[in-house]
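J.: Could you look at this predicted model? Sequence included:
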Amino acid sequence: MVRIVKTEFYKLKRYHILWAGVALMLLSVLLTLFTSMANDGSVWDFAYLTEQVIKNNMSMIFPMCISLIAGYMISREQTDDTLKNILTVPISFKKLLTGKLIVCGVLSIIFGLICSLFTIIAEMIVGFPGFEISLALKAALQITAVNFFLYLAVLPIIALTCRRAGSFLVGVIIAFVYGYGGMFAAGNMTLANLYPITASLGMVGYRSYDTAVNWNIGTCSCSLALAVVISAILILCIKEREATQTKKKAKKVAPKKGW
């Protein structure tokens, strides 16, 4: 498994879609800055900026982003017709898929760090009050951790839609709707603790200073753990024949008449 993961990291340099992930992290920060111009009575400081970046990542950006990148990485072996060569090593498709998912988990952490860097740069440009080194470190930790927990939340979608080449785009759409549903789940704390997307916020104590926000770490942990277990079951249920592409039947050519 270590060799598989190491090989997947070597392959990352030819995946230009990773730049799309960086662009989406920048988009999350820019979208937050755009909302800061609204005259809705909110008092913006660095802590509030961080909270809004986390919220935008959760509801609109990151579930779709990581599903897109993970699905692309998995489907490339099929669309490039390299999977049939890899499986002769022999490496089972389940092990190959597990290695790719581990790499995607690391990428979710890296994207979290990149988003944290963009957030700090935006703070330097805009100059919201309340910036401190300790708060910047806390913001980086929260943004990075939430991104990783969001990846765990969408892991069942990735595992379910990776069985056929091209089907990951359906997973991207489902992940977007799944993430946006967190906006509605956040209105009820019981549902927020159970819903995996919003449970990722509870794992980092998002807005825990608010008396109306009551996170149950145990429930949030169980929700995300259940998502991981479901993903593992889906991977174990994958049959090796599902990893291979369907061969096109050769057209029968009518024999020529005569000599």
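T.: That came through fine. If you're wondering where the values come from, they're calculated on a predicted model, not measured in any experiment.

J.: Please count neighbours and contacts with C-alpha atoms only from this point.
T.: Will do.

J.: hmm, who's touching stretch 190-203?
T.: For stretch 190-203, contacts defined as CA atoms under 8 Å, 6 or more residues apart in numbering pick out 58, 146, 149-150, 153-154, 178-179, 182, 185-186, 215-217, 219-221, 223-224, 227.

J.: make it 7 Å
T.: 58, 146, 149-150, 153, 179, 182, 185-186, 215-217, 219-220, 223-224 (CA atoms under 7 Å, 6 or more residues apart in numbering).

J.: quick one: which of those residues is nearest residue 97?
T.: residue 153 (17.3 Å; CA to CA).

J.: wait, the closest one sits on residue 224?
T.: Yes. With contact defined as CA atoms under 7 Å, residue 153 reaches residue 224; the gap is 6.0 Å.

J.: Report the separation between the spatially most central residue of the chain and residue 212.
T.: Nearest residue to the geometric centre of the chain (CA atoms, centre = their mean): residue 66, 2.8 Å. Distance, residue 66 to residue 212, using CA to CA, to the nearest Å: 31 Å.

J.: Ok, residue 18 next?
T.: 38 Å.

J.: Compare these two (neighbour count), which wins?
T.: Per other CA atoms under 10 Å, whichever of residue 18 and residue 212 has more neighbours is residue 18, with 21 against 9.

J.: Okay, one more to line up with it:
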Amino acid sequence: MLNLVHCELKKIKRKKLIQITLLGAFLFPIPLTLLMVKDHSVFNQLYRMNLLFGNLLLLPIILGIVTSMLIYMEKDNDTLKNILVIPISKSRLLLSKLILVAMLSVLYSLISIIALLVGNIFMNNVIDFLMLIRFNFIIGLAVFIAILPVIVIIVKANKGYICAIIVSVIYTIINFVVTLSIGSDSGNIVLSTILPIPLILRWCMGVLPTEIKLPDNMMSSQISTQYFIGIMTVYLILFSCIAIYSYEKSEN
């Protein structure tokens, strides 16, 4: 499996578009940090802004694009049949792609901390670095799990890059709009309980420190760590199995 993941990583190195897309995502925290420093924000505010717009808006779209390129690359180059001549199942092939995407998601979440720490030099706030590492690792995994429904659609639809990108954008925007409505009068409690990205924020609200006491409607939207892990585990198992099964049944 490690060899398959390494092969998928080599494909990314050969695709300039994927490299540019990933580079843009990794650089995103830098201008956000500069903007927040200019506004004399505290570190916790900077961190939450990066979480909201970096991890919960930008990253899911980027991961959807990268996944579609990894999946359709063999089809475009007509190499999938040649790969399957080797005793490698399609399920293992897709699983290697999913593992690589999960690694990229975690890597983004961890690297984003660097820009935030540089910004904190000017903010001069005391932070728990090890806590941030652990927290961002979990966020990276959670965002990967959150885009699994998109991967299922990409595999089942099999309509090419443009369709995959449109699906990724629409899915993320719907999740993000529901996320922004959490705690408001217009918030949809059902959607914020079902959709994974709003669930990530609802969990973060309960564990991240804040400068002021949250309003009662925001407090009531928080979910426990046990509930969060349970729902994310169900998402991971369910949509991974559907994606792998659909990929196995798809035409070469």
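T.: Noted; the coordinates are in hand. Since this is a predicted model, take the numbers as computed values, not measurements.

J.: Kindly provide the TM-score of these chains.
T.: Superposed pair, TM-score by TM-score structural alignment, normalised by the length of the second structure: 0.79. Supporting alignment: 236 aligned residues with a CA RMSD of 2.8 Å.

J.: Give me the aligned partner of the residue nearest to the centre of the first structure over in the second structure.
T.: Here residue 66 of the first structure is matched to residue 63 in the second structure, going by TM-score structural alignment.

J.: circling back to that earlier point, the residue nearest to the centre of the first structure: what's it in contact with?
T.: Shown in contact with residue 66 of the first structure (CA under 7 Å, 6+ apart): 108, 151.

J.: Give me the secondary structure label for it.
T.: helix (DSSP: H, G, I helix; E, B strand; the rest coil).

J.: do the same with residue 215 of the first structure
T.: coil.

J.: That one: what's its closest spatial neighbour, skipping adjacent residues?
T.: In this structure, residue 215 of the first structure finds its nearest non-sequential neighbour in residue 202, 5.4 Å apart by CA to CA, 6 or more residues apart in numbering.

J.: Just give me how far the strand or helix carrying the one you found sits from the chain centre.
T.: Under the criterion of DSSP states H and E, residue 202 of the first structure resides in helix 196-203. Computed by CA atoms, centre = their mean, to the nearest Å, the chain-centroid distance of helix 196-203 of the first structure equals 14 Å.

J.: for stretch 195-202 of the second structure, same thing?
T.: Counting by CA atoms, centre = their mean, stretch 195-202 of the second structure comes out at 11 Å from the chain centroid.

J.: again with stretch 138-158 of the second structure
T.: How far stretch 138-158 of the second structure lies from its chain's middle: 8 Å, per CA atoms, centre = their mean.

J.: Not counting sequence-adjacent ones, nearest residue to residue 176 of the second structure?
T.: residue 57 (6.4 Å).

J.: try residue 160 of the second structure
T.: Among residues not flanking residue 160 of the second structure along the chain, residue 72 sits closest, at 6.8 Å (CA to CA, 6+ apart).

J.: Can you tell me what the one you found aligns to in the first structure?
T.: Taking TM-score structural alignment, the alignment pairs residue 72 of the second structure with residue 75 from the first structure.

J.: can I assume that match is in contact with residue 165?
T.: Yes. With contact defined as CA under 7 Å, residue 75 of the first structure counts as touching residue 165 (5.0 Å).

J.: Now do the SS call for residue 209 of the second structure.
T.: Secondary structure, three-state DSSP: residue 209 of the second structure is coil.

J.: For residue 232 of the second structure, see how far away it is.
T.: 23 Å.

J.: same thing with residue 24 of the second structure?
T.: The separation that residue 24 of the second structure has from residue 232 of the second structure, given CA to CA, amounts to 27 Å.

J.: Endpoints of stretch 48-66 of the first structure, how far apart?
T.: One end of stretch 48-66 of the first structure to the other measures 25 Å (CA to CA).

J.: where's whatever helix or strand residue 137 of the first structure lives in relative to the chain centroid, distance-wise?
T.: Here residue 137 of the first structure sits within helix 133-161, counting by DSSP H and E. Put simply, helix 133-161 of the first structure sits 8 Å off its chain's centre (CA atoms, centre = their mean).

J.: On the C-terminal side of that helix, identify the next helix or strand.
T.: Next along from helix 133-161 of the first structure, by DSSP H and E: helix 168-185.

J.: Show me what that next one is in contact with.
T.: 58-60, 63-64, 67-68, 71, 154, 157-158, 161-162, 191-192, 195, 197-198.

J.: Give me the buried subset of the residues you listed.
T.: Neighbour counting with 16 or more other CA atoms under 10 Å marks 58-60, 63-64, 67-68, 71, 154, 157-158, 161-162, 192, 195, 197-198 as buried within the contacts of helix 168-185 of the first structure.

J.: quick revisit: determine how far the helix or strand containing the residue nearest to residue 160 of the second structure lies from the middle of the whole chain.
T.: Take DSSP H and E as the rule and residue 72 of the second structure turns out to sit in helix 59-77. Counting by CA atoms, centre = their mean, helix 59-77 of the second structure is centred 14 Å from the centre of its parent chain.
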